[in-house]
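**Student:** here is the input, now give the coordinates:
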Amino acid sequence: MATKQSGLGRGLGDLFARTDEDQSTPLQDGSTFAELPLEQIVPNPQQPRTIFDEDDLAELAASIGEFGVLQPVVVRKAGRNSYELIMGERRLRASKLAGRATIPAIVRGTEDTALLRDALLENLHRADLNAIEEAQAYDQLLRDFGCTKEDLANKIHRSRPQVSNTLRLLNLPERVQMKVAAGVLSAGHARALLGLPDAESQERLAERIIAEGISVRSTEEIVALGRGRTEPRSSVSRGPRLPNERERDLSTHLSDHFDTRVKVNIGRNKGKITIEFASGDDLERIMAILDGTTI
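**Tutor:** Okay, the predicted model is just below:
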């Protein structure tokens, strides 16, 4: 049975008239267009997105069943009759759900490292990633493609502290990361948990946040008070004074600027700023910022 096509679908069909899987159409940038069997396309190990909404996929599958795939996926040759997906995993998955045998694809070169890097960057812009998927994508770009944090921040139009703070989420224990990826724990909660000294405390407080519906602000206060454990204290003691709004704002600003935890305490006559560092190299990095920049 012939599938119904919209005007846009027919337009693409006219543009890419040769759809036989053994044929391809050369494109101006040196790549080719072809209609490829779904079974020949393997998943992209560099795909940052790992969680796909089933309802969204079902809706896209219904659209593909009626109108076809309106935007080709992007692949590269991986072997004889085998292609590696670079962009378009939602379209690929939905096409399988729709029962299609083939999918329109643009085939790129096999050794184009810059292409893979840029494809991953495009996925970061276009995909609705959760905070952990985003952090993993950042980490992959830094490790596999030699990007610096500054380069990455510029390419995705975010500040370097934003990139650094997102990457820090990968320091959380795996169980907490899974909760963030599943959407039961927000990125704000996750960043607050990083202030706790060990994985066990982070996991316990994460469970408490979910069970009690604790807000991000309350979580930050719990961490600041050093009460990241769920069991009550054996004796009641007066805790430290909670930071006021001015102190919190300054602490957040300086923490972002120095890419580490900074505490600000403003007293009646004097104050104190505490900058934490993880190692000698980290201290040298902070000293370089102090010597070379103005806040």
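
**Student:** use CA for all of it now, contacts and neighbours both
**Tutor:** OK.

**Student:** quick one: the strands in the stretch 151-295 of the chain?
**Tutor:** For the stretch 151-295 of the chain, strands defined by DSSP state E, counting those that start in this stretch occupy the ranges 262-266, 271-275.

**Student:** buried deepest among these, which one?
**Tutor:** Ranked by mean neighbour count, these are led by strand 262-266 with a mean of 18 (mean count of other C-alpha atoms under 10 Å).

**Student:** if I look at Asn81, how far off is Glu39?
**Tutor:** As defined by C-alpha to C-alpha, to the nearest Å, Asn81 lies at a distance of 9 Å from Glu39.

**Student:** and stretch 58-69, how far from the chain's centre?
**Tutor:** Centroid separation for stretch 58-69 versus its chain: 27 Å, with C-alpha atoms, centre = their mean, to the nearest Å.

**Student:** and that stretch, what's buried?
**Tutor:** For stretch 58-69, burial by neighbour count (16 or more other C-alpha atoms under 10 Å) applies to 58, 60-69.

**Student:** do stretch 147-164 as well
**Tutor:** Buried residues in stretch 147-164 (16+ other C-alpha under 10 Å): 147, 149, 152-153, 160-161, 163-164.

**Student:** for the comparison step, fold the sequence that follows:
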Amino acid sequence: MALFFNRKKTTPESKAVVQEVPLTAIVPNRFQPRKVFAKDAIDDLAQTIKEHGLLQPIILREYETGKYEIIAGERRFRAMQSLDFDKAPAIVQTMDDHESASMALIENLQREGLTAIEEARAYTELMKLNELTQDALAQQMGKSQSFVANKLRLLKLSDPAQNAILNHEITERHGRELLHLDDYHQQLMLHRIMAEGLTVKETAAEVQAIINPEPEPEPQPAETSETTETKKPAKKRQTKRKKRAVSNDPRLALNTIKASLKLVKDSGMAVASEEEETETSYRITIEIPKK
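**Tutor:** Presented below is the predicted three-dimensional model:
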């Protein structure tokens, strides 16, 4: 990773000495690529730390006197917070802003569990920080240029589609199919994927149907008795049309409405809703502000 740390160091490297640092003096790294931290996973990690202790100290850098920024170990930091620890075992390294940002991005990229959107955003930040091309970044990360390019293309998706990947509501492969559509049709297709549970293959077929719709059949001229007698019977052109299954399950309708509400809320609109279930029906009240 030499290219990421090509600036001259103004201070000697800190020795790997474990210190006890107050949790209240620690802040997350602003370049942390992981944006979604599953509560269940943090709870499981907290239970492990409670039973076995912290097996690996977190890595910090002192950006101001007595104030520390996380380089590696935000999940462990969050788990210790949930356990009400006063201090965290940590190794404090000397880094400038550039090195801190690059190290945080690289450290997290080398771990599992990042979504494709988080990975793509991390690649973008690394290229900006280090003034790298896609090809140079790929070489430094040990990836092919096409691998990096395919990840970066996902950032062309609309915000709701990116958020759906971030929240594990659709897969990266679903997102690749949505790239063929404009933002409006992405919204419609995203709604259907989530409401109907479409597979990647089904999504690809529906996307192609939007891009290349079947032409309407041409109207046939009216036949007279004269033409009927002389005209040879033509073979009927058979066209296969895909019949879309329709379900009468009211729960599907309910989930469809909920998915639509979520898309509207993800767009930033402050929509309020109340749901009520009676013996005979479901009732949803939606309030949309005028401004």
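
**Student:** next, the TM-score between them, please.
**Tutor:** Overlay of the two chains. TM-score (TM-score structural alignment, normalised by the length of the second structure): 0.65; 208 aligned residues with a C-alpha RMSD of 2.6 Å.

**Student:** let's have the buried residues of stretch 147-164 of the first structure in CSV, adding distance to Pro45 of the first structure.
**Tutor:** Converted to CSV, these look like this (distance: C-alpha to C-alpha, whole Å):
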residue, distance to Pro45 of the first structure
Cys147, 18
Lys149, 22
Leu152, 20
Ala153, 23
Arg160, 26
Pro161, 27
Val163, 22
Ser164, 23
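
**Student:** most widely separated two among those?
**Tutor:** Using C-alpha to C-alpha, the two most remote members of those are Cys147 and Pro161, lying 15.5 Å apart.

**Student:** tell me the helix or strand right after the longest helix along the second structure.
**Tutor:** What stands out as the longest helix in the second structure, according to DSSP state H, is helix 250-266. The helix or strand immediately downstream of helix 250-266 of the second structure is strand 272-277, counting by DSSP states H and E.

**Student:** quick one: that following strand to helix 250-266, angle?
**Tutor:** Counting by axes from the mean of the first three to the mean of the last three C-alpha atoms, to 10 degrees, strand 272-277 of the second structure lies at 170 degrees to helix 250-266.

**Student:** just how off-centre is whichever helix or strand comes after strand 272-277 of the second structure within its chain?
**Tutor:** Once the chain leaves strand 272-277 of the second structure, the next helix or strand it forms, by DSSP H and E, is strand 282-287. How far strand 282-287 of the second structure lies from its chain's middle: 29 Å, per C-alpha atoms, centre = their mean.

**Student:** over to stretch 41-52 of the second structure?
**Tutor:** 25 Å.

**Student:** stretch 150-166 of the first structure too?
**Tutor:** The answer for stretch 150-166 of the first structure is 12 Å, by C-alpha atoms, centre = their mean.

**Student:** quick one: contacts of that stretch?
**Tutor:** Residues outside stretch 150-166 of the first structure that contact it (C-alpha atoms under 8 Å, 6 or more residues apart in numbering): 121, 124-125, 131-132, 134-135, 138, 141-142, 149, 191, 256-259.

**Student:** cutoff 7 Å now
**Tutor:** The contact list for stretch 150-166 of the first structure (C-alpha atoms under 7 Å, 6 or more residues apart in numbering) reads 135, 149, 256-257, 259.
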